[in-house]
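A.B. asks: got a predicted structure plus its sequence, pasted below:
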Amino acid sequence: MSDLKRLRRLLPYLRRDRRRLFTALLLLLPLSGALAVQPLLVGQVIAVLRGENAWGWLQAMEQSAALQSLIGLLLAAVLFRLALQGSQSFLVQSIGQRLTARLRVDLFRHSLDLSLRFHDRTPVGKLLTRLTSDVDALAEVFGSGAIGVLGDVVTLLVIATLMLTVEWRLALLLLLLQPPLTWLVITLQQRYRKANYRVREELSQLNADLQENLQGLEVVQMFRRERLNSERFGSTNALYRKAVNGTIFFDSSISALLEWVSLAAVALVLAVGGSLVSAEAMGLGVLTTFILYAQRLFDPLRQLAERFTQFQAGLTAVERIGELFDEHQEIVDRGRSSSLQTQGEVIFDDVCFAYRPDEPILQNLNLHIRAGEHVALVGPTGSGKSTVIRLLCRLYEPQQGRILLDGVDIRDLPITTLRKRLGVVLQDTFLFSGSVADNLMLDTQRPRAELEQICADLGLNPLLQRLPQGLDTPLRERGGNLSSGERQLLAVARVALRDPSVLVMDEATAFMDPSTEATLQRDLERVLNRRTAIVIAHRLATVEASDRILVLKRGRLVEEGTHQELRRQGGLYAQLAELQERGLASL
């Protein structure tokens, strides 16, 4: 995709601020004019002092009055430019911040809409870099780059026009230097662009390594990995530093080149202009004007090069942000059927699924779970139990087959409706920073009294009484101030608040002590009443209470029946149950 097409993506974000943008663009011409007129005024001061040809209205005035008028005009031009420059800078910076704020929100929403398959292969640190550093680079580009580039071009055109008006020979001499110099600067900038993309990639990897080590800090310290992980992080940091050095080389090369050419241009003006002054073909005032123009002619080009550096960094950011926006949303909300019965019948019809093409997880799986039935999924590790849950919740799409909820293909249901009817309690409970009440309600709104009653019915009162502020107790990130069992109790409670027709529990009691588990099992009877329940568990006590047990092996249903029926068959389930009774394995 070309840079122009990438930049077009920003147009919808700019339309809301088109009045501010139009005002900022209108200020470009008077700003350039105020800058370009200053060398002319200085040149006229020299001409008046030496008695050379000056502007007609100055010749009719006395020398002191003419000098006072020119100095006043010069001061007015400087103040006028400063006022306009401040106003334009405020407008441009505010537009840039508003643009990037909206862009960051859209990126965040898009990232949340992407399927787990994308997040499985994308490190969190790399995704954070897209939403933070890349968006910030885009803000810098727009704040001081995009409008600045247009301003530099307008300034060059205004200065070139005035130079040709004053002395066309010296003007042509200076302007002929511009095309080859501009070509050289653009060539170096293209190489800078490639180097800057590598910097962004290395920064992403650096953030990913940092985030991984901080999340796994407990394991790092327990297994004394501090030194080894620090060395690996140092290697990643060295690659980032090397990539940054590449951009510094191109940046400094451009600056040095422009500085050298600028000094050479001043020397050339002095040489040619000096000979013309000596031959009385040109006044000293005009030569002074051109010396100043020679300096200011390359100032926009120098600033243009610096802004091109920012601009290239911004284009790199736009490219990387565009790559994230281009990520296909695998889980598309078709939502053709909005009505859904609430019985809770679940059918897997010839379902095949694989996280990777060469590693099938589910193979032609057929399940029929009747409404109100309590079913346990059992099988060895890697048999596909948790995958069944993820497919039912439509976190992934099967490559083949259908999944029906109350006779409707879940792909034809609005995702909001589907997930409202499913209550899921995972083994690893995630709690957000906020109050206990906020974590219980999430997307539901319940009166405080009803919330307190449900907590009491589920036996949460002892837990809430231990907390300093009860339901209003603030939780740290991931519920760090609660034990694993306490977090699991809250997870079950927030599912009960949703009143789902199908309750799914994936190792929900894995982190609970026997006393807490017994309390929860007793209180769950009310939650499970007249609801379909799908339970993944490794404990016999949990599995035995199920109406039916489904045994999976390598993604296929190999056995089904009650606990007693499967024990009598002497198959895989019987083997796993016997091993667990001996304390040698889990179901």
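C.D. replies: On my side now, so go ahead.
A.B. asks: going by C-alpha atoms from here, please, whenever you check contacts or count neighbours.
C.D. replies: Noted.
A.B. asks: the helices in the stretch 151-300 of the chain, which residues?
C.D. replies: 168-175, 178-215, 217-222, 226-278, 284-325 (DSSP state H, counting those that start in this stretch).
A.B. asks: right, so of those, which gets closest to Gln59?
C.D. replies: Closest approach to Gln59 among the helices of the stretch 151-300 of the chain (CA to CA): helix 284-325, 14.3 Å.
A.B. asks: so which elements touch that closest one?
C.D. replies: helix 3-8, helix 28-50, helix 63-113, helix 135-141, helix 147-166, helix 178-215, helix 226-278 (3 or more CA pairs under 8 Å, 6 or more residues apart in numbering; DSSP states H and E).
A.B. asks: which strands and helices sit next to the fifth one?
C.D. replies: When you say that, I think you mean helix 147-166. With contacts taken as 3+ CA pairs under 8 Å, 6+ apart, helix 147-166 sits against helix 28-50, helix 168-175, helix 284-325.
A.B. asks: use this one as the comparison:
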Amino acid sequence: MSLAFCGTDNNSAAYNVDGGVLNNGCFLDALNVVPHVFLLFITFPILFIGWGSQSSKVHIHHSTWLHFPGHNLRWILTFVLLFVLVCEIAEGIVSDGQSLHLHLYMPAALAFMAGVTSIVYYHNIETSNFPKLLSALLIYWVLAFTMKTIKFAKYTEHGIGPRQLRYCITGLLVLLYGLLLAVEINVILGRRYMCFDDPTEVKPPEDLQDLGVRFLQPFVNLLSKSTYWWMNKFITSAHKRPIDLKVIGKLPIAMRALTNYIKLRKEFEDQKLSSIRPVIRPVVCFFTPGLLLGFSVQKLSEFFSCDEIGDEQEPRATLTSGYSNHNQNKFPSVSAAESEMCLCLLDSLCCCPPRTHTGKLTMIVGQVGCGKSSLLLAALGEMQRVSGTVTWNSFALFLCRLIHERGPVAYASQKPWLLNATIVENVTFEMPMIKSRYNAVIEACSLQPDIDILPQGDQTEVGERGIILSGGQKQRISVARALYQQTNVVFLDDPFSALDIHLSDHLMQDGILKMLREEKRTVVLVTHKLQYLPHADWIIAMKDGTIQTEGTLKDIQKSEPELFEQWKTLMHRQDQEFQTTVTETMTDLERKNLRRAMYSREAAKTEEDEEEESMESEDDDNLSQVMRQRATIPWRSCGAYLSSAGPLLLSLLLLSQLLKHSLMVAIDYWLARWTSYVISAKADGSPRNCSADCSFSHAWYLSVFSVLCCLGIVLCLATSVAVEWTGLAAAKELHHGLLNKIILAPMRLFETTPLGSILNRFSTDTNTIDQHIPTTLECLSRSTLLCVSAMAVISYVTPVFLIALLPLAVTCYFIQKYFRVASRDLQQLEDSTQLPLLSHFSETVEGLPTIRALRYEPRFRHRLLQFTDANNIASLFLTAANRWLEVRMEYIGACVVLVAAVASISSSLYNQLSPGLVGLGLTYALMVSNYMNWMVRNLADMEVQLGAVKRINGLLRTEAENYEGLLSESVSQVPDGWPRHGEIKIQNLSVRYDASLKPVLKNVNVHVSPGQKVKTCTRPAIVIDNIDISKLPLQTLRSRLSIILQDPILFSGTIRFNLDPEMKATDEMLWEALEIAQLKSVVKTLPGGLDAIVTEGGENFSQGQRQLFCLARAFVRKSSILIMDEATASIDMATESILQKVVMTAFADRTVVTIAHRVHTILNADLVIVMKRGTILEYDTPQALLDSEDSVFASFVRADK
């Protein structure tokens, strides 16, 4: 049949223009085609040429996403426009006659294509930030709005009113085109690109220009304007990507719909072409796993292609003449001999040949960041070699071959690394236990007092990364491990940084000089403690990545007299460091903290045990009681999870599930009834009387079936939305509550709860609540309702089935009862075997330098395989248990089918059942086993997954700090510049860490005048500048003070962000702070300067440099009160001397409270506080205390001299 735009009827007046062109409907529709054709011809070249070419100037890569004004409104209006255009197309097709008037629906079809094109065009314009190109859309909206307005006016003129569907659709299109035109004008005006003579450049917000912020996918989000008003600035930056990328959560739904459509069409085609089904189906099923396999292989290939230590193939150096034949079969480093290194590493460490001698003590000294630790790592083969060689025992080895040729070296890194094991396992470290040697090492490292504090002694597990220990205790265990190893070479990287003077002297005398020297072991020691230089057999002085000088102390005295005099001054100052039994030393504080932490953890553990015992019955020893407790479903955790979603969503979820499955049963029932009537009609018809068969009509059944199917689709969609919303709401509520509790939690929580446990709540448990529980809940509810529906249908079809239902239900109950207990235990076993595997892997990665130095790679690899085997065995048992359940459910299902079939056949013999109902009952009976199998498995999975909710609820019950304070409602009472003077008054202060612990401060009274420098080791301040801090909100109090902790903390980001997280300081202020902290020269050499990247934990800087950055951060804030907790512990004496002078001058008008253990810093203070057992013995100026004969402070200073 031929087609024509205005119709093929020759008698029609479609081409009549006597009343004017605009009065002819066909011509008017033709004019409406013009805007859409214009947009298609304009945008396609830009899309396919501009953005399709890789070499085009328009093709720009962007790391951020900048939304134009009216972004959300535009998308809503566009989708509504597309819907209305679909309605217009449908109206045109329905109203078309036999002459096929294309003008009734072709303009609407072109408008739909233009609408889709506008979406793609706008998306590319926005991602590339080219708003000038929106002029094409502006012209299109103007033309479309004009044409539709003319058409709407002509309809009104010809008397077509709201009763006509075409009139209403045209009016809606006029409104939508007008709104889109207004949005486009607002974008251009707001961006000021075209309508002003002097346009101003509009840049993305500063947080989007941060190099650390990346948008994972360039999808447009309708809900991207969400705000989290309750979060502070730091947490907001951490939530940047989740807030801006909520659309990622919608992608699986879209992909699921597309996948379902593909599967449905495939199944339909398979029914027509069943011969090719065996060939096509495996290919289609392999497509998605094949893509995932390709991505995984690509990632693994990139990882396996990375450079490895010692992967350069260079010829092995020949033996020197001095290397005798009888030593050729030994490891060169086992007799560790003389090491000669000439290295150029990473273009930053260039060394003249330093030399270490057999059985001697070599010390490496230098300022912070000069390359001391890098030299040790280079000798161990842990750094990239640019040039140079390393000689071990006169056997020349290229550095790239060093890791394959040398023997074990005991290495204690600057940052201590411990296993998640007992203390004795960390010290022996895979070596046989020799009691005498072990005791000697423990004594040399002063670990026995610390071991006595622990509840299980040296059998106490230190936790992940040694979480229960302080920095000094971890450092001493790391050094003890190096001393215990029976290697001839020992590398110690700054082992005294976290130790006080007494522990340092004891370790030096008993550990290094006595134990290592007596055993004739070669020791290379990196240190800032210059008072130990006289003990060195050889000294290497480094400066700016080079060897400044080397030799004995006498040689350096002759060759470098200025350097020697500088050392002499610093050594004299270090020799004045003292320690008494009255002032609380750093070691005493560590041991007190350890004792308090152990007591708190034992108390917390006791409380948990008592709570568990109170929940159990009195007959705990009865096995049946224990089994009954284990078989109980955790209803409390389930209720906590569902209540987190809210009653509205919970009601919606329950109602949608019930309606959905009821409708599914109704659909099947209607099909059964339809089938019965068809069979009955055919049976009643005959060749002689075909009236019954011929009069039967399928229209009524088809209409009802279609309506039921449409309702089923809507209810399936509503159920999916309800499940996702419920899971999302519950996850958000639990995560927000957990985050708030952790942020506002008191210190007791972190002392009694391992850090790994808290991290697991935010990682593993949160992931379980986000990803697994909603899916398991949906599967459980679906399988349960399907099983109940099947039983109900079978019972309705054959009521006799109710007799057999009771024994089957009892059997199923006992099977699921035993399976749930076993499945839960097996899943917990799998998790418990997976945790050591992951922990061992992470520990191995963190401690690779130590492991490779000791040549323990095969041992750790073997242990990793053991953990893998244990996890695989647990997974195998869990899979076998699932198969066990499946077999028994199949038996029950077979019984159900047997009973249903016998009952149905028996009933049908007596004409009591229609064929359709018999088929319905048998169909449901065949699916019962599958439904019951998944119901029980999902119930067991849900029971295990609800453990995550239980653990998070345990943290949610933590009592929070009084974060608001008594002045929270009137914070304006606190002056903006408070504290302005820095006056501190402590009046009758008695505090304790917990209600179950004894007070650590008792009736303390101290008055610190503004600007004084105080040395103490207690928490300062109750009244600051006449304001009681107990009444202040904690956020206000903490934001007005500056504190520098002993352990330096740097965040991933830039140097600017670490110095000024709030981005309020100018570059001049930041450079001034870096100059005060002696870091200006270091930062200037970095690419980017203040915007240089800081890796995770600041690992691209040395320990001392990280401490200096923390000092600079405190200088930027310029608070009136500065608290320094051993802030110079990891800094060399020369740098510390400069910083002390800077603090005395730059903070001359401010109050500085310092925790220090060096006598020269204490004597320079304005006020000294001497404390014992939580009470103040005396406090006054240092000179006044020294002049007093009965002063405790003076007596110990005289005793130290």
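C.D. replies: Right, received. Where do you want to start? Keep in mind that this is a model prediction, so the values were computed, not measured.
A.B. asks: go through the helices and strands packed on helix 147-166 of the first structure and name the closest to Leu268 of the first structure.
C.D. replies: So among these, helix 168-175 is nearest, using CA to CA, at 8.6 Å.
A.B. asks: kindly confirm my reading that Ile361 of the first structure is in a strand.
C.D. replies: Yes - membership of Ile361 of the first structure in a strand is supported by DSSP: H, G, I helix; E, B strand; the rest coil.
A.B. asks: look up how far Gln1012 of the second structure lies from Asp1149 of the second structure.
C.D. replies: 8 Å (CA to CA, to the nearest Å).
A.B. asks: also Glu607 of the second structure?
C.D. replies: 45 Å.
A.B. asks: out of these two, which sits in the more crowded spot?
C.D. replies: Gln1012 (22 against 12; other CA atoms under 10 Å).
A.B. asks: sorry, back to before: tell me the most buried of the helices and strands packed on helix 147-166 of the first structure?
C.D. replies: helix 284-325 (a mean of 22; mean count of other CA atoms under 10 Å).
A.B. asks: with the second structure overlaid, how far apart is it on average?
C.D. replies: Superposed on the second structure, helix 284-325 of the first structure shows a mean distance to its aligned partners of 2.4 Å (mean CA distance after the TM-score superposition for the first structure).
A.B. asks: quick check: buried residues in the helix or strand following that helix?
C.D. replies: Going down the chain from helix 284-325 of the first structure, the next helix or strand is strand 346-356, by DSSP states H and E. Across strand 346-356 of the first structure, burial judged by 16 or more other CA atoms under 10 Å covers 346-354.
A.B. asks: over to stretch 151-161 of the first structure?
C.D. replies: Buried residues in stretch 151-161 of the first structure, counted by 16+ other CA under 10 Å: 151-152, 154-156, 158-160.
A.B. asks: repeat for stretch 758-777 of the second structure
C.D. replies: Residues of stretch 758-777 of the second structure classed as buried by neighbour count (16+ other CA under 10 Å): 758, 761, 765-766, 768-770, 772-777.
A.B. asks: next one: stretch 2-14 of the first structure
C.D. replies: For stretch 2-14 of the first structure, the neighbour count (16+ other CA under 10 Å) marks 13-14 as buried.
A.B. asks: ok, back up a step: tell me which two of the buried residues of stretch 151-161 of the first structure sit farthest apart.
C.D. replies: For those, the farthest-apart pair by CA to CA is Gly151 and Ala160; their separation is 14.1 Å.
A.B. asks: on that earlier part again, out of the helices and strands packed on helix 284-325 of the first structure, flag the one nearest Ser515 of the first structure.
C.D. replies: Comparing those by CA to CA, helix 178-215 comes nearest, at 30.4 Å.
A.B. asks: now that closest one against helix 284-325, angle please.
C.D. replies: Here helix 178-215 of the first structure runs at an angle of 40 degrees relative to helix 284-325 (axes from the mean of the first three to the mean of the last three CA atoms, to 10 degrees).
A.B. asks: what helices and strands are in contact with helix 178-215 of the first structure?
C.D. replies: Using 3+ CA pairs under 8 Å, 6+ apart, helix 178-215 of the first structure sits against helix 124-129, helix 226-278, helix 284-325.
A.B. asks: now the second one, how far from the centre of its chain.
C.D. replies: Counting by CA atoms, centre = their mean, to the nearest Å, helix 226-278 of the first structure is centred 31 Å from the centre of its parent chain.
A.B. asks: what's the mean distance for that helix versus the second structure?
C.D. replies: Counting by mean CA distance after the TM-score superposition for the first structure, helix 226-278 of the first structure comes out at 5.0 Å.
A.B. asks: name the SS class of Pro1087 of the second structure, please.
C.D. replies: Going by three-state DSSP: Pro1087 of the second structure is coil.
A.B. asks: what's the counterpart of it in the first structure?
C.D. replies: Taking TM-score structural alignment for the superposition, Pro1087 of the second structure sits opposite Pro468 in the first structure.
A.B. asks: neighbours of its match, how many?
C.D. replies: By the criterion of other CA under 10 Å, Pro468 of the first structure has 10 neighbours.
A.B. asks: tell me how far the residue positioned nearest the centre of the second structure lies from Leu955 of the second structure.
C.D. replies: Among the residues of the second structure, the one closest to the centroid is Ser763, at 6.5 Å (CA atoms, centre = their mean). Applying CA to CA, the value for Ser763 of the second structure to Leu955 of the second structure is 14 Å.
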